[in-house]
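S.K.: Predicted model, plus sequence, below.
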Amino acid sequence: MTIDDLWAVSTVVLGPFIGSFIGLLTLRLPAGRAWAASRSACDACQRPLGVVDLFPLLSYLWLRGRCRTCKAAIPPRYPLLEGACLLIALWSALSQTGPMVPVTAILGWWLLLIATIDSEHLWLPDILTLPFGLAGAVLTIGVADAAPWTPLLGAALGYGGLAAIAWLYRRMRGFDGMGGGDPRLLGAIGAWVGWQGLPSVLIWACLAGLSVAAAQAIVRKRLSPGEQLPFGAFLAVGAWLTWLWGPLHSLLRAGLG
């Protein structure tokens, strides 16, 4: 096994365990519960969970989706997130080589965590977005060999551009059009994709948002007045696609070439 193979295999093996941790965070952070030191327990009978209960994916299958003690149903969100993180790891291993495999997986896992919380609670906590941006700056400079100013400029333009749009919308319409966490998230994304990738992130995000809005309109026949959409989740989609495929103008140039 080569070093590149080891990077890929290690990332794929780690994926479901990261998904299990993300499942915990998506429940405990919005509820304000401790997550760093407290032990996992069954929500129904409060029995502390052991290794047999916590092994990603396999435990859910072996226990047939129920607690060993009280037989309460285990929320399917856990295997779904574990499976999603496994798919992100596989995608990273197939699209990257060497240490860029775990770097890409870290980006995808973090975006999944942020998108899940924003989709369920319309909340983008700074405890997730700010370290996300810092990690992007460190990893793109240290592993991807980006120039030191690239993530800094990307973060500044990402935050400043979306904050300016939000300010103009508020001045023109008299109410907020997006949450306060969205500009900080785009700033953090800019630390990963650089300033060149920011327009592509926004284009993908708008396309994802319009697709969801159209699907909701078809299913419900109409949109509810004042209904909010999780723009942070759409930004996460845009960030992932831009990281994997590069800025859209590069794709267009390659296609025309």
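M.R.: Thanks, I have it. Numbers count the residues shown, from 1 in each chain.
S.K.: make it CA atoms for all contacts and neighbour counts henceforth
M.R.: Noted.
S.K.: quick one: the helices in the stretch 51-200 of the chain?
M.R.: Taking DSSP state H, counting those that start in this stretch, the helices of the stretch 51-200 of the chain run over residues 51-54, 58-62, 77-95, 100-121, 126-142, 149-173, 181-220.
S.K.: one more structure, for comparison:
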Amino acid sequence: MCDFFWPLELSILGAILGSFLATVAIRWPAGRSALSGRSLCDGCGRPVAARDLVPILSALLLRGRARCCGARISRLHSAVEIACAICGLTAGLVASDVTSLVIAAFGWLLVLVAALDATELWIPDPLIAIVAVTGLATAVLLPPPVSDRLIGGAAGFGSLWLIGFAYLRLRGQEGLGGADPKLFGAIGLWLGWRLLPAVLLFAAMIGLGMVALRLAAGRAVARDEAVPFGAYLAAAAYPALLLMVHLET
């Protein structure tokens, strides 16, 4: 029973935390704190009742519209809550106790990264710093060893920085956001250097898949259109950690 309930409990915890992280993703770009003040309606600014703050379920029961004014609830709330719930569930399935919490925390941080990059094309340096520091700190609980992580941090940052620099010199315009190499370096501090090529390849495939979906829907894609590559890196990195931990246990 313990093996069954622990992933479920982590999933519920993830959904609750996801509700907070969605608020962070909405308020941080606007320079507003998510730690102060009550939850407010995105449409009219009125306080949201506690019964309408249940992660995932409230949005379903309200059919995606605020009770107070009928405005459409941002889909970002449910997307982040569901993503964080999945991170908690999968972490609980591959590990237990403190180890699974650490794995889930990596996923929750990456969900916030992806949410900010997908909606604002912005990944703040303090968030990347948190990912990097926790990556080194978790070497006491998770593989790989610190040496592999340090190499991964340098290789992750250096490889994407060189790609961006080469693109700028050849094309005369930015090809990567400034935060992408830093994020890839922070991911390397979690995963080590061995998994970085696979993460980069998977992220590129996600990006190509998103472009293909847009083209299939009849939406034009400009050559110089900015894409949230940091979000794709985040989406590729978490399954890589799950796989690594699963193979090591």
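M.R.: Nice, thanks for sending it over. Please read all numbers here as calculations on a predicted model, not as lab measurements.
S.K.: hang on, the earlier thing: of all the helices of the stretch 51-200 of the first structure, which lies closest to Pro30 of the first structure?
M.R.: Among the helices of the stretch 51-200 of the first structure, the nearest to Pro30 of the first structure by Cα to Cα is helix 100-121 (7.5 Å).
S.K.: average offset between that closest one and the second structure?
M.R.: Here the mean offset of helix 100-121 of the first structure against the second structure after fitting is 1.5 Å, by mean Cα distance after the TM-score superposition for the first structure.
S.K.: Who are the contact partners of the residue positioned nearest the centre of the first structure?
M.R.: The residue lying closest to the centre of the first structure (Cα atoms, centre = their mean) is Leu111, at 1.3 Å. Residues in contact with Leu111 of the first structure, defined by Cα atoms under 8 Å, 6 or more residues apart in numbering, are 236-237, 240.
S.K.: 10 Å - rerun?
M.R.: 105, 128-129, 132, 185, 189, 232-233, 235-237, 239-240 (Cα atoms under 10 Å, 6 or more residues apart in numbering).
S.K.: Which position in the second structure pairs with Ile117 of the first structure?
M.R.: Counting by TM-score structural alignment, Ile117 of the first structure corresponds to Leu116 in the second structure.
S.K.: returning to what we had before: please pick the buried ones from the contacts of Leu111 of the first structure.
M.R.: Buried members of the contacts of Leu111 of the first structure, scored by 16 or more other Cα atoms under 10 Å, are 105, 128-129, 132, 185, 189, 232-233, 235-237, 239-240.
S.K.: Please tabulate the contacts of Leu111 of the first structure in CSV and include distance to Ile88 of the first structure as additional columns.
M.R.: CSV is the format used below for those (distance: Cα to Cα, whole Å):
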residue, distance to Ile88 of the first structure
Ala105, 6
Leu128, 19
Thr129, 19
Phe132, 17
Leu185, 20
Ile189, 17
Gly232, 19
Ala233, 16
Leu235, 17
Ala236, 13
Val237, 12
Ala239, 14
Trp240, 10
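S.K.: What's the local residue count around the residue nearest to Gln196 of the first structure when sequence neighbours are not counted?
M.R.: Closest residue to Gln196 of the first structure in three dimensions, ignoring its sequence neighbours and counting by Cα to Cα, 6 or more residues apart in numbering: Pro247, at 6.7 Å. When neighbours are defined as other Cα atoms under 10 Å, Pro247 of the first structure has 20 of them.
S.K.: try the one 4 residues further on
M.R.: Counted by other Cα under 10 Å, the residues lying close to Leu251 of the first structure total 12.
S.K.: One more: Leu21 of the second structure?
M.R.: Leu21 of the second structure, neighbours per other Cα under 10 Å, totals 24.
S.K.: Give the full set of residues in contact with the nearest residue to Arg68 of the first structure once chain neighbours are set aside.
M.R.: Excluding its sequence neighbours, the residue lying closest to Arg68 of the first structure (Cα to Cα, 6+ apart) is Asp53, at 7.9 Å. The contact partners of Asp53 of the first structure, by Cα under 10 Å, 6+ apart, come to 40-42, 59-60, 62-63, 66-68.
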